[in-house]
Each structure stands twice: as structure tokens, then as C-alpha cells.
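Visitor: sequence? don't have it. structure:
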């Protein structure tokens, strides 16, 4: 237990005055910071110790958030990478600083919470990048079988003179069709929508198609994506892909 609980409470109150809330626990304190994980949950850290030396840990909350988001395998690599940058330790699924003086507790709480949040975000981004790359490869392989004249990761210039990269470009005579594999991640939808809107303004605008795993899983983002592209599901028959590519 922490000696002189009243003094400790006063110090904790001063340290976390700008944070959301804190509560005493057996042997320490739990501090809920204003930082949010992607799920919307607050990033919390635990303070443990007595006297003048304490430890600060995310108590594995970052890993649990990543695991709940199905990116637990990516979290360890992200945490190992960022822990050095933030000056914390990652071990046994916990991010922590083992020895912290009383006067450094505020900074330590911020470092651990920020590192935990950043590690979850990076894990999600890395997992999404891998998923996008895998789906892009599958989309290209499928289109290549249907249309031999298909280019992978092709460059095409929009009306703004910006050069865009699309997952696949199909050429049918003088007509072009561009395809992107899109995930449920907002950044994926935004990226494809931006490039397709620009391509739509070309005088010889190509057909624009976005391949998704499931229209239903896209939620409200389906309406956003549909403004810029013809949306087709991965499982759609080849004939639907052929009709899209050949549409003027």
C-alpha cells in the first residue's frame, strides 16, 4: 500500500488535474486519461509503488484494445517500435516505465498513455495496409484472367493533372476502366473517392469501379463510395466485372 494516502491523493490530484478521472486501487492508482483508443474507450494507466519511486503502466489495455479489434498480432510489433521512441518498455503485453520519481509522474502518465494509444492506432493501420495489399493482389489476379490487357498499380492522370495510382487498369480498345479494392476503413474510402472524383472530370473519363468484400459491411460509407464509383462485391460473378469494365 502507498504510505500517507492523503499526501499521495493530493499529489495525484495535482498531477492529473487536467485528466478525466482517477481512483485508488490496492497498492496504487488508476488514471483515466482523455486520450481515446479507436474504439472510443479512454486510455487508462496504473500507478503503483510507495515512497518516492513508482511504476506507470497501461496494464495491458493497449493490447486488449488491439485484440478486441482483431489486430492483436500487429500490436506487439507496433508497441516494440514505438516504445523506444516514447522512452517506455514493452514487455508481456504491457507498456510501462518501471521507475518514476514523484515529480515525474505527470510526464510518465502522458508518455505511457500516448504510447499505448499510438501503438493501437499503428497496429490497426498496419493491419489495414496488409489487408488492402492482399485484396489488391486478388483483384488484379482476377481481372487479369478476365482481361489479359490489365495493368497492376497503374498510373493515370486526373483532370487536376494529379497522377493517381489505381489497383488495376483495364484497357478495352480506346476505353479504360480503373478498379480499386476498398476496405471498410474510412481512409480507404476517402482515398479511392478522391482519385475517382478527379478521374471522372477527365474528358475521356474512365469507368470507375470499387471492389468491396460486402456492401452491407460498408455501412454509411457505401453511400460515400457510390458517389465516386460503381461498387461491386468481391464475390460478384465475372460477368458483372466484365460489364463494368466494358461500360462507357
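Guide: Received the coordinates, thanks. Since we're looking at a predicted model, the values are computed, not measured.
Visitor: only C-alpha atoms for contact and neighbour calcs from this point on.
Guide: Fine.
Visitor: Figure out how far the single longest helix found in the chain is from the centre of its chain.
Guide: Ranked by residue count and defined by DSSP state H, the top helix of the chain is helix 105-146. Its chain's C-alpha centre and that of helix 105-146 lie 5 Å apart, by Cα atoms, centre = their mean, to the nearest Å.
Visitor: Return the set of buried residues in the next helix or strand after that helix.
Guide: The helix or strand immediately downstream of helix 105-146 is strand 150-157, counting by DSSP states H and E. Using 16 or more other Cα atoms under 10 Å as the test for burial, strand 150-157 gives 150, 151, 152, 153, 154, 156.
Visitor: just the helices in this structure please.
Guide: For the chain, helices defined by DSSP H occupy the ranges 5-15, 61-68, 72-86, 105-146, 186-200, 221-226, 238-246.
Visitor: Serialize the ones you listed to JSON lines and add fields for distance to residue 50.
Guide: Shown next, in JSON lines, are the helices of the chain (distance: least, Cα to Cα, whole Å):
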{"stretch": "helix 5-15", "distance to residue 50": "9"}
{"stretch": "helix 61-68", "distance to residue 50": "23"}
{"stretch": "helix 72-86", "distance to residue 50": "24"}
{"stretch": "helix 105-146", "distance to residue 50": "13"}
{"stretch": "helix 186-200", "distance to residue 50": "45"}
{"stretch": "helix 221-226", "distance to residue 50": "50"}
{"stretch": "helix 238-246", "distance to residue 50": "66"}
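Visitor: got another, please set it beside the one above:
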């Protein structure tokens, strides 16, 4: 932990992290004979960066009620005595980061589910069920496990397919996952599958850095060529 004292406020950095990797910071100010502990709206701002602020606010209100803190003006906060201060810092930083992760995950999954379902059906029909495996915990070169829609093994060819939604959070996750997998020894081909390439805009360029990008309605020949290339 790290504490920075200002004139009327202390800012405390805690080992709790938002989806972007930024650490949580809580503000402590004196309020009467007690202290006000706040996340300063950082959870809301993190969620807004990826378009998840509406989901965040909805979940934040329920989370605040559940643990007995306040959610007002897009911030989590609570009143604490000196004896309650350490626990309240933990509660506020924890609920802020956890709610943000939930909101971002919800946005990330939007648009992926339909593409993933269609993709699995198509790959199974093309390559046979025995050659298609859904792997939600594929381990990359970093040893981190990634949610990959399917791995196809056909003869000497192997490819990891990832369904990707048409929004930044889904693209960033896919980019990180496929890049990590591509660094493996004897790595499989990495292929992103999207609903519509044109609608991706410049997000397409990010996906293209880590492998082929195919539309879910592409021809059977396009999928076979992607695996064989």
C-alpha cells in the first residue's frame, strides 16, 4: 500500500486492480468525528472507457446495498470510525474493482455468444466433431489461461479460433489471448471470427496483428484455407 497526504485528504493506493491493470485508489477525508472513504468514481470511469458504464451503475447500486455502503454520484463511499477505517478501505476498493470487472465482462461477452455458437456449429460440420474442441482455459506462453472458442486439429494443421464481439473490450481480450498463444512453441494458427469486418472499423487492424480475421458467414472454403495456410 502507498499513502499520499494532501491538505484535506489522504489518497491510499491498494493492491486491488481494475480491468485496465490500474490499481485502485481510495480517498479518505475527515467528516465530523469520523472519516469518509471513497473510490472517487474510478470504477465508473474505468467502465465508461469501454462503454460499460450503464451496466456498472446497475450493478453498483445492488453491490452497495449488499455490503452496506453508499453509491452516489457514480462513486462508492462509506463513513468509518478510526477502528473501522482499514476494513472500510478494503470494502470500498474491493467493491469498486469487482463491480468494474463484472461490468466489463458483461460487455465483453455481448456479441460473442451468438458468433461463438455459430462458429462451433460450422467448425464441427466442416472438420468433424472429433477434430473440434472447445477450450475455455487454453494456456498461453505466459502460462495464463485464455477462453478460446475452439481448437481445430486436422492432420498436421492446428488452429485456435476465437469469436470476437464488435467492441473494444472483446477485441483487446482476443488480441492479448491470441498473441500469447502465438508465442508458444509449435503454436497453432490464430484466427479471429467476427460478425462483420466492415463494422469493426479500425478495431479490425488490431485483430489482424495476431492472425487471420474471418467473418462468421464466410464460405466453407475460406475456413479451410485459413486452417491450411
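Guide: Right, received. Where do you want to start? The structure presented is a predicted model; accordingly, all values stated were derived computationally and were not measured.
Visitor: Give me the TM-score for these two chains.
Guide: Scored against TM-score structural alignment, normalised by the length of the second structure, the superposed chains reach a TM-score of 0.63; 191 aligned residues with a Cα RMSD of 4.1 Å.
Visitor: between the buried residues of strand 150-157 of the first structure, which is nearest residue 78 of the first structure?
Guide: Lowest distance from residue 78 of the first structure to these (Cα to Cα) belongs to residue 153, with 27.0 Å.
Visitor: check contacts around the residue nearest to the closest one when sequence neighbours are not counted.
Guide: Sequence neighbours aside, residue 167 is the residue nearest to residue 153 of the first structure in space, at 4.6 Å (criterion: Cα to Cα, 6 or more residues apart in numbering). Residue 167 of the first structure makes contact with 136, 139, 140, 152, 153, 154, 178, 179, 180, 181, according to Cα atoms under 8 Å, 6 or more residues apart in numbering.
Visitor: can you rerun that using 10 Å?
Guide: 132-133, 135-137, 139-140, 151-155, 178-182, 210 (Cα atoms under 10 Å, 6 or more residues apart in numbering).
Visitor: Buried ones among these?
Guide: Looks like these have 132, 135-137, 139-140, 151-154, 178-182, 210 buried, using 16+ other Cα under 10 Å.
Visitor: The aligned partner of residue 95 of the second structure in the first structure: neighbour count?
Guide: In the first structure, the residue matched to residue 95 of the second structure (TM-score structural alignment) is residue 115. Using other Cα atoms under 10 Å, residue 115 of the first structure has 28 neighbouring residues.
Visitor: now residue 115 of the first structure: how far from residue 215 of the first structure?
Guide: Computed as Cα to Cα, to the nearest Å, the residue 115 of the first structure to residue 215 of the first structure distance reads 34 Å.
Visitor: And for residue 126 of the first structure?
Guide: 23 Å.
Visitor: try residue 246 of the first structure
Guide: 22 Å.
Visitor: Residue 239 of the first structure too?
Guide: 18 Å.
Visitor: higher neighbour count, those two?
Guide: More crowded of residue 239 of the first structure and residue 215, by other Cα under 10 Å: residue 215, with 17 against 10.
Visitor: residues touching that one, list them.
Guide: Applying Cα under 10 Å, 6+ apart, the residues contacting residue 215 of the first structure are 184, 221, 222, 223, 231, 232, 233, 234.
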